[in-house]
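Enquirer: Here is a sequence with its predicted model. Questions after.
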Amino acid sequence: MCGIYFSIDKSDFLWPDAKLKYLLHSRGPDSQHSLAFSHPQKTSAENSVCLAIQSTVLSLRGDQVVSQPLQDEAAGLVLCWNGEAWKIGECPISGNDAQVIFHMLITALTQHVASSTDTRQVVITQLLASVAGPFSFVLFDQISGQVHFGRDRLGRRSLLQCQKLDSFSLCSLGTWESNDHWSEVATDGFYVINLTENTPQNGNRIRPIIQSWSSLNAQTHCSQNQNGSLSASEVIWQGHLNKELPTSDSSPLTPASYSVHEIESNLRHSLQLRILDIPSTHPNQQAEMLTSMSKIAILFSGGLDCSLIARVSHELLPCHETIDLLNVAFENPRIHNNISSPFETCPDRITGHQSVEELRRVCPNRTWRFVEIDVPYSETIENRQTIIELMKPHNTEMDLSIALALYFAARGIGKVQDAGTATRSAYRTPARVLLSGLGADELFGGYQRHATAFARSHFEGLLDELNLDISRIGKRNLGRDDRVISHWGREVRYPYLDETLFAWAMATPVWQKCGFWTSEWPHADGKSKANFLEPGKKLLRLLACKLGMQQVANEKKRAIQFGARTAKMDARKTKGTDMLS
């Protein structure tokens, strides 16, 4: 995971100011490096456009820190890469993924040194579009005079752009003191700027050329499987949601349904990519010290999604590895009103304790470190402006209430109960990889509005609501969350947003994901406890039952801002959609 800064200006090198440098370094504390280039303009050989490039690195792949930007002078390529490439096509990537991708680009473009600009553009676009994993990138191709940039199709990594009359900037996060207008780079394709013909001059703005996903699908990398079905990447690009409706012959979701087996297999595969082979952050520590130091931590409310991640992770990691469960609770003066223990009465704290106890019963040979992160109201106020700046350009009351919880949870500073005692000691998680359950509600119908849509318009309404949520997840959540969480030099990973799992969930009929059913058709046989589960995310609830987590399977959905009590912290009457003042 890295921080990216890239600027184009017609007269000078524009570098990030001191504050932006600090924020970039917070994202990538392991390495920081800069490059500067002057590129001639086709319209005026005497003038050159100025490019300033800077990257910071949080090293989580390979056995050594690899500084960025990556540069190959012979190939004329410079790459800033922020993310995790788990696979290219169907080939898993081991070692440092930024290096692997860079070398593949060099090899591919070396064969097209004398090719047209359009050909080189297609080669670059096709290769990067075949990457499975969360990423954003900026690539400078000196030979063609083009700058390529973009985010993965789901938008799991942040990249902002700022357009001015004489300059154009890209960055993992923005600065907000001036009149700069930063906006999130859209996820509808990759973007290209031709420096030789499309630079700021004579009052004209830079105009990126979009290589949209629809145009990418016409290229050769989007071939179908032999059986005619769409590949996982193609489902992601095209956004195909199976809108098939059930008939009276359709089988309701039960513990014996094949989709229960399939979601377990897909979730296991997703977690294998995300939690195995994480390098130790303390290479000089003795082996016996490392066994108690967590490599991963889970953003843990005690709810269904995160508890399932914890349960399946237990099946994959060696038993001696500790897993940290980060549980955040806030003092909310509007609710607590001088309650002696405001944190222990938070809904997510109560649920968190219950779920970790069930994990300990089901998985007794694992050390589950439950980290109680208590946030006094004074500390919320102290950090409020920093959080607002990190989450921008998002700027609503709901964005802030969610970002507050993520910010303090990702900081990872709290207390843990000492073994065999009632004493709680101060603790800060050493884990640099955080796991989040984001995406489960959107894919499997976990929000209350999904139940409301079904009540109004049956499966047609439910499918429309699911399609809307899936289509906007990057715009609503992921960029914001990346900017807030990464501030602490940690990387968030989303097992439910794995390309293969995502594609499978999109292709699976809706009645094999949710327990919603019409009144005319039975949804239960009256015998199994599984039939009394809530319909929202019933597939995940059935998996929890299968894995011995009956209590977790029955947990009701609760939004993070209400579970941690970050919503409506003052007496003002506000709505979540209200803009921050």
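Expert: It's in. Since this is a predicted model, take the numbers as computed values, not measurements. Numbering: from 1, shown residues only.

Enquirer: For the rest of this, base every contact and every neighbour count on C-alpha atoms.
Expert: Noted.

Enquirer: For the strand ranked longest in the chain, which outside residues touch it?
Expert: Looking across the chain with DSSP state E, the single longest strand is strand 44-57. Applying Cα atoms under 8 Å, 6 or more residues apart in numbering, the external contacts of strand 44-57 come out as 1-15, 24-25, 27-41, 66-69, 80, 195, 199.

Enquirer: Next one for the comparison:
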Amino acid sequence: MCGIIAIFDREGSPLLAEAAVKELSSRMTSRGPDHSAVHCRPTYALGHERLSIMDPSPHAHQPLVGASLGVPALDGLAAVVNGEIYNFRALLASPEVAALDAPPVTGSDSEVVLHLARAYGPDPANWVPRLHGMFALVVVDETTGEYVAARDSVGIKPLYMGTTADGRVMFASELKAIHDNCEKVQLFPPGHFYTKAGGFVRFYEPRWDTDDMGGLPPVKDEEVRDSLIEAVRLRMMSDVPYGALLSGGLDSCITCSVMKKLAEEQGIDFHSPGLPKGKLFHTFTVGMGNSPDIMAARAMAKVLGTEHHERIFTPEEALSLIPTIVYRSETYEPELLRSCIPNYFLAELASKYVKMVLTGEGADELFSGYQYFFDAPTDDGGAALQKENRRIFSHLHQANLLRADRMTMSHGLEARVPFLDTTFVDIAMRIDPDRKVIKDGRIEKQMLRDLFSSAEYGLPNALLYRTKAMQCEGVGSNWVEVIQAHCEAQVSDEEFEAAQSKTNPPATKEECYYRRIFDAHFPRMDHFVHVWEGGCRSGGATWQSKRYTRAGLIDPNSVNHELQASV
């Protein structure tokens, strides 16, 4: 996990000077606190802020430059990569790459990008779709002057593209690195690659993402379970200590349970040399005292036998962080920012012990997990529900994944998301949607709960069938109310009225406060910030929710449970 920047400009441009590139790249230092370097040439420059996960030795530092690696077959190529390529060993062993007769010289998964670019030639359609993982990358071929930028299928890793009228093109992991040097900035769309000749080309077009799923093969229960277990296994690839974020919700409990099962089967040691091995691995949770998440996670950690850590915060310290969170997250989306703050605390805690964590992000988009799905139609065979899953899945890169990336990378921590493994997503989205409809006594994500209900996974019933809580409710039933009251007190009636002329005009003073902070940091950059229709995730559904509105959950106490001291 890292921060990358790439600049393409005319020869002699001051932006390509080493000092200039270093300054822009340094704005993302928190993404990669282990090493910083740039590679500058007459018409382009690459910068990289490294968080060392695979092959943490200096030999694997980026930018990756073929000539510097001492591999003649890779001469002329250079690249910067952010993310993890989980199938890199299989790709290096493929006949096409093996024919280069250029064995890898590092243990980094990123190096495979150079080998693929050389083995498959100038058309990225021949190799980018082969990458299995989370990534944002730029590869340059100095011999031709061509370059390719690409972003993973789901948008787990961020990438922005900026342009100017005189032909400058810039790519970066975060907006803050390029916004003040570009006239136009846009989000690089997930599942696409970009070249000068062809522009944006979509390489991820799953067959399930249509209104008609007829003809797709049926899905068996064991296929769903086995695929998720494999997705977790792939994400346990690491050369450094790691753990998991454990909210005590279904998705994180399943993730941690599978991690434990795999660790015991494979004899994995999660801890650094010299650390005690009394506990299985590190888990982390965040919330206010006696909150639903704190108490549920505490119970699950006890069942798992993990080295468990809690970050209990007060409203006062959280509210003081709002300006920092807006700058770090690079958004003014209200529903998102309410949960970014506790995530920031959580990542800060985890980064003191590990460099990488697994999380449960994405399950709610695949299995209709949010509470507003209780209001979905029950007599249409799951058609409306499937359409809604597709809609919110398509926005993950602007919502949950933006939060997960920015808050963890604010503390040099990598987050991996097994539920969003593309193989698993393809299976989960092909499940008969009628099985996900909340009816006939089912609760949300009933199928997923049942798949992991056997004793071998060890999930207590109180957690296995716990009501879904979005993090902004799970960290404390009154957290949303507290943050809204604070924000509204910061905005006058006059300021709120004046803000109505803006793009995505704020509907509340809470939203207006976030917008003021964003505009101060990122002037003219408000146009591509995604704001949910109706101001909340449920606002764009084809049905009206009785449970969730722009202001939050109608009944915050509905997420309380029996494991809390008294509720």
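Expert: The structure has been received and is ready for your questions. It should be emphasised that the depicted structure is a prediction, and the values quoted were computed from it without experimental measurement.

Enquirer: Go through structure 1 and flag its longest helix.
Expert: If you go by DSSP state H, structure 1 has its longest helix at helix 448-471.

Enquirer: could you pull out the strands for the stretch 451-581 of structure 1?
Expert: Shown for the stretch 451-581 of structure 1, the strands assigned by DSSP state E, counting those that start in this stretch span residues 491-493.

Enquirer: Find the nearest non-adjacent residue to the aligned partner of D481 of structure 1 in structure 2, please.
Expert: In structure 2, the residue paired with D481 of structure 1 is A404, using TM-score structural alignment. Among residues not flanking A404 of structure 2 along the chain, A415 sits closest, at 6.9 Å (Cα to Cα, 6 or more residues apart in numbering).

Enquirer: What's the one you found aligned with over in structure 1?
Expert: Per TM-score structural alignment, A415 of structure 2 is aligned with V492.

Enquirer: list the contacts for that match?
Expert: Counted by Cα under 8 Å, 6+ apart, V492 of structure 1 has contacts 433-436, 482, 485-486.

Enquirer: Save these as TSV, and put in distance to R274 of structure 1 and neighbour count too.
Expert: Shown next, in TSV, are those (distance: Cα to Cα, whole Å; neighbours: other Cα atoms under 10 Å):
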residue	distance to R274 of structure 1	neighbour count
V433	9	21
L434	10	25
L435	9	23
S436	11	19
D482	16	25
I485	17	24
S486	16	28
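
Enquirer: Helix or strand: which one has I388 of structure 1?
Expert: Assessed by DSSP states H and E, I388 of structure 1 sits inside helix 377-391.

Enquirer: after superposition, how close is that helix to structure 2?
Expert: With mean Cα distance after the TM-score superposition for structure 1, helix 377-391 of structure 1 departs from structure 2 by a mean of 2.5 Å once superposed.

Enquirer: From the contact counts, what lies against that helix?
Expert: Judged by 3 or more Cα pairs under 8 Å, 6 or more residues apart in numbering; DSSP states H and E, helix 377-391 of structure 1 is in contact with helix 397-411, helix 479-485.

Enquirer: element containing the counterpart of L434 of structure 1 in structure 2?
Expert: Aligned by TM-score structural alignment, L434 of structure 1 pairs with V357 of structure 2. Using DSSP H and E, V357 of structure 2 falls within strand 356-358.

Enquirer: Next secondary structure element downstream of that strand?
Expert: helix 363-367.

Enquirer: average offset between that next one and structure 1?
Expert: Mean deviation for helix 363-367 of structure 2: 0.5 Å (mean Cα distance after the TM-score superposition for structure 1).

Enquirer: What is that helix packed up against?
Expert: Packing partners of helix 363-367 of structure 2 (3+ Cα pairs under 8 Å, 6+ apart): helix 383-394, helix 422-428.

Enquirer: which residue sits closest to I350 of structure 1, ignoring its sequence neighbours?
Expert: E344 (6.7 Å).

Enquirer: Counterpart of the one you found over in structure 2?
Expert: Match for E344 of structure 1 (TM-score structural alignment): G289.

Enquirer: Same check on I298 of structure 1?
Expert: Structural correspondence for I298 of structure 1 with respect to structure 2 (TM-score structural alignment): A244.

Enquirer: burial measure for its match, as a count.
Expert: 26 (other Cα atoms under 10 Å).

Enquirer: The one 5 residues further on now?
Expert: The local packing count at G249 of structure 2 equals 24, with neighbours defined by other Cα under 10 Å.

Enquirer: and if you look at I470 of structure 1?
Expert: With other Cα under 10 Å as criterion, I470 of structure 1 counts 18.

Enquirer: Check E494 of structure 2 too.
Expert: 8.

Enquirer: and it, which of the three is it?
Expert: When classified by DSSP: H, G, I helix; E, B strand; the rest coil, E494 of structure 2 comes out as helix.

Enquirer: what's the burial count for A469 of structure 2?
Expert: 24.

Enquirer: Show me what it lines up with in structure 1.
Expert: Per TM-score structural alignment, A469 of structure 2 is aligned with R558.

Enquirer: residues contacting that match?
Expert: R558 of structure 1 neighbours (Cα under 8 Å, 6+ apart): G303.

Enquirer: sorry, back to before: identify all contacting residues around the longest helix of structure 1.
Expert: The contact list for helix 448-471 of structure 1 (Cα under 8 Å, 6+ apart) reads 239, 241, 243, 245, 442-443, 445, 510, 516-518, 536.

Enquirer: distance of Y147 of structure 2 from N82 of structure 2?
Expert: Remark: distance between Y147 of structure 2 and N82 of structure 2 (Cα to Cα, to the nearest Å) = 16 Å.

Enquirer: swap that for T144 of structure 2, sorry
Expert: T144 of structure 2 sits 24 Å away from N82 of structure 2, going by Cα to Cα.

Enquirer: secondary structure class for the residue nearest to I350 of structure 1?
Expert: Assignment for E344 of structure 1 (three-state DSSP): coil.

Enquirer: how about the helices in the stretch 151-300 of structure 2?
Expert: With DSSP state H, counting those that start in this stretch, the ranges of helices along the stretch 151-300 of structure 2 come out as 221-234, 250-266, 292-304.

Enquirer: now these in JSON lines, with mean neighbour count and distance to E473 of structure 2?
Expert: Output for the helices of the stretch 151-300 of structure 2, formatted as JSON lines (neighbours: other Cα atoms under 10 Å; distance: least, Cα to Cα, whole Å):
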{"stretch": "helix 221-234", "mean neighbour count": "17", "distance to E473 of structure 2": "26"}
{"stretch": "helix 250-266", "mean neighbour count": "20", "distance to E473 of structure 2": "15"}
{"stretch": "helix 292-304", "mean neighbour count": "23", "distance to E473 of structure 2": "8"}
